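Colleague: sequence and predicted model, in that order:
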Amino acid sequence: MQPMPAHRRPKLSDAAGVSAGGGDDRLSALPDDLLIHILLKLQDAPVAARTSVLARRWRRVWALLPELHFPDGTDSDGIRAALAVHDAPAISLLSVAAIKATPESVAAWLPIDACRLSGVLDFRNRGTMDETSAASPLKLPCFQNATKVVLDLDSIGLTLPPSGIFTRLAELVLTSIHLHGPCSISDVVSSSRCPSLQRLVVSSVKGLDKFTIHSESLLELVLSGLPGLHQLNVVALALKDLAVRGCFTDALNRGQHIANISAPQLVTLDWKSSYDPSSVQLGEMAHLQQLTTQYLIVYGQYVFSAHNRHCLMLLQRFDHIRRLVLYLVYAPLQVNGRFLMEEMTNFPNITSLTLNVVACSHSFGASSFHVLSMSSGVRELEIRLVDLPSEHEALASVCQSGCICAEPSNWETKELVLHCLKEVVISGLRGTEHELAFVKRLFNWTTVLKRMTVNFRVSMTESKAKELRQQLLSFSRPRICMKFLQHGKACSFD
């Protein structure tokens, strides 16, 4: 910690080291810098302020803290009062966790912080807001010296500053905000006003139908939960990572959305939104190493087939990708449904494949076989067996005898040679009949496999894990190194 400038230190009593009660107080005899270090450990600005009752020596020490943390439900008047008497030359971190804050209550303290913040502002609001709060927006000041701003407002309305430059801002995160004009987010985040911006996250933001960014510094851009977005333009020559998730939904329903991406240095692309080459222009991406697509529905009717087509068109956009991440999802199976994976007829050349399988206790052998049959040159394979989120568990259908997931059954006997596959990682293994049947076939398909790592399901008992270990070892070959993990640690079966 840098020493506190002498001219900023409070005037302390000549009797420092003597408590208000007159007894010895060795703690108070410590230098300011060390006392400040102690108070920072409290992680709570109101508690730190209450140490002023200990002795005269402590009365102003808390006001020199470079970091201020206000926990859940701290009164806005208390925040404003604390900032008003705060005596440090700069604030390196201001963290506020509010409950049902209103634009008026935030406006009482936010401008005080703007001029002295030289580091991070992290403001998160919780509690359902009424329409009045969204309609009377908070005016965001320009944080000229801030390096990071995180605003999670739970639908509080927000207007962005029409002027000023965020000179040092490297990271901006906007979540659950209702944007109001006249200044658009496009005006603020481009290089002319954010010359140092490297990471931008815009998530679940209302009032955003068009977004344009021209940035020379941006390295990572995440756009998620923006169904109303129908026009996206990105010109970012240094951009390395781009994620576009859950966007364009409303525009897709109207039959139109337009995206133009110019990011020639892009390394990873996570595109979990609709894609059509006639309306989405991705530009030249010669350096792309990893692609994550929208999920594929394995069985279903025509409506699911139309959904899958967006993913398949995106795959056709690329000839070669080092790593591909696919999601295979088993929606509620229908009697009249059909196997949709056969519509996937070509694949980019890949060396590493990650399959996130949401099988809902169904057999995932046919779908995985189909993907692997078009990825015979893959060297690394990761299979993640994923459960539905708890709020969607009711959608899972029960796998019964004669279930459609058993079709087509030729994957159980048809030959497949994965002549380059050397390493396999399987996560979330429960040891079901369907899982073991697939793993057994996987060993038969490989010819040069060297390592397989199995991460058992977290809730699995040690006895069950030991039993599964013996079964999997019986499938393996002597030259394959088998490793078993639970909770991220090697299993011990002594």
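Modeller: Good, I have the coordinates.

Colleague: CA atoms for contacts and neighbours, from now on please.
Modeller: Noted.

Colleague: mind listing the helices for the chain?
Modeller: 32-40, 45-50, 76-85, 103-107, 110-114, 131-135, 185-189, 249-253, 302-316, 365-373, 433-445, 462-475 (DSSP state H).

Colleague: spit out the contact partners of Gln290.
Modeller: Contacts for Gln290 were tallied using Cα atoms under 8 Å, 6 or more residues apart in numbering; they are Val267, Thr268, Leu269, Ile321, Arg322, Arg323, Leu324, Val325.

Colleague: okay, pairing it with this:
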Amino acid sequence: MEHPAIRRRGAEDHISGLPDELLHTILVRLPSAAAAARTSVLSRRWRGVWAHMPELVLCSGSPTPSTPLLALLDSINAALNSYAAPTLHSLKIEVSVVDQWDVPADRIAPWLRFASQRLAGKLRLRVYLKEDPRRYGDIKEELALPICERATEIDIGHLTGFVFRPPPTGSFSALTDLKISCTQMAGGELGRVVSSPSARSCGSSSLYIMHSNFLGRLISSTRLMERYDSAKELIISLTLYQEIAGYVTFLQEMDKLPICGSLVINFVANHHALSAVMFHLLRRCSCIRKLKLFLDQSGPPKKRSCSVSGCPCLLPENYRLDGIAFDSLEEIGIKFFTGSDEQEEFMKLLLSRCNTVTLKRVDITVPLAPVSSEIMEVVERIRSVWHPNRKTQFNVHAKPLVS
């Protein structure tokens, strides 16, 4: 028979003997706060340890007949109500694929209040909604955005059924990163709360803005850039449909961009002349060192994007580059390159204004592998405008076919 002392030594729980700080390090590596909370059943020592973690991840998943949406939302509230530490460094809340009308403002408001009271770090809030034409109607709930004085990064997106409205006083004094996408803000009031000295420049971080005209309605966060002087990285997401009024609005909203070192432009949809759109932006960002461009994958591969007579994007003056030089540009990356006439034209115009000494590399990624001979011919024509003696790497990459 085994001696009792041997059994006790074999059953000794070394992990439970660790200090809380190390247990938190273990728990934050679990996929969610719910998974961390379930460790309470392991032993008495583990009970409540999760409630002091420095990071909380609350992802509801999609509702099912066995777990309805109400229960999922209640579980998020229960986790926040049970959290015991006075300070939280990261809070991530995501609700997946639900109808807007099932998540009213009074459900989301407690999450934001909790962040304003406890958060000293990063906030990410997402409520992914099913496609519903009512979301783009005139009925939108107001949702108070409380001042989070200690929040350093805020990322809010996909809450299209709400208008966020900050309180009349206070400011986000510690904020350095702000990303608001697919969400409507009260622009003037938001400008006040992010206009503190620490928010005037996010030179060590990224600034994300988006502009979209959908069903004749402007969805935009571009007013945010008016409150910033500079950013290490400026990310612009554009949806431009084939209409003159929408294009004119784009020209006006993008008239002044903050100084940035890296510019990322993502075309969700672009039904206007590529060179005209790009050089409207690049004229205002001529000091960039890096340019990354994600082209529209839904557009026609060969013919011109815009076919509207009299559209400003077709005016000849949009292609005059007198006085424009990209002397600081070191890297260019183009993704979803199909070799269209517009893309070739844009690349040739861009390279003609780059500094022959500064530009180090050009990366072109095509949608499918292997790279077609037709696209390689286009790349060679682009390369030919760049003198052979110039030591710039031209790399062509391909996204392989999924078997």
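Modeller: That came through fine. All of these numbers come straight from a predicted model, not from anything done at the bench.

Colleague: returning to that earlier point: let's see the PyMOL selection covering just the buried ones among the contacts of Gln290 of the first structure.
Modeller: Remark: buried members of these, expressed as a PyMOL selection using 16 or more other Cα atoms under 10 Å:
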select buried, resi 267+268+269+321+323+324+325
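
Colleague: could I get the contacts of Gln290 of the first structure as TSV with distance to Ser224 of the first structure?
Modeller: Output for the contacts of Gln290 of the first structure, formatted as TSV (distance: Cα to Cα, whole Å):
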residue	distance to Ser224 of the first structure
Val267	19
Thr268	16
Leu269	13
Ile321	24
Arg322	25
Arg323	22
Leu324	20
Val325	18
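
Colleague: ok, so of the contacts of Gln290 of the first structure, who is nearest Ile213 of the first structure?
Modeller: Closest approach to Ile213 of the first structure among the contacts of Gln290 of the first structure (Cα to Cα): Leu269, at 17.1 Å.

Colleague: wait, that closest one sits on Leu291?
Modeller: Yes: look at Leu269 of the first structure against Leu291 with Cα atoms under 8 Å: they come within range, at 5.0 Å.

Colleague: please report the distance of Ala109 of the second structure from Leu175 of the second structure.
Modeller: For Ala109 of the second structure, the distance to Leu175 of the second structure (Cα to Cα, to the nearest Å) stands at 20 Å.

Colleague: name the residue in the two with the higher neighbour count.
Modeller: The neighbour comparison of Ala109 of the second structure against Leu175 (other Cα atoms under 10 Å) goes to Leu175, with 24 against 14.

Colleague: that one matches what in the first structure?
Modeller: Matched by TM-score structural alignment, Leu175 of the second structure corresponds to Leu266 in the first structure.

Colleague: need the contact list for the spatially closest residue to that match that is not a sequence neighbour.
Modeller: Distance criterion Cα to Cα, 6 or more residues apart in numbering; nearest residue to Leu266 of the first structure, sequence neighbours excluded, is Lys240 at 4.2 Å. Contacts for Lys240 of the first structure (Cα under 8 Å, 6+ apart) come out as Leu219, Glu220, Ala263, Gln265, Leu266, Val267, Thr268.

Colleague: Asn266 of the second structure too?
Modeller: Ile235, Ile236, Ser237, Leu238, Leu293, Phe294, Leu295, Asp296.

Colleague: and if you look at Ile147 of the second structure?
Modeller: Ser116, Pro166, Pro167, Gly170, Ser171, Phe172.
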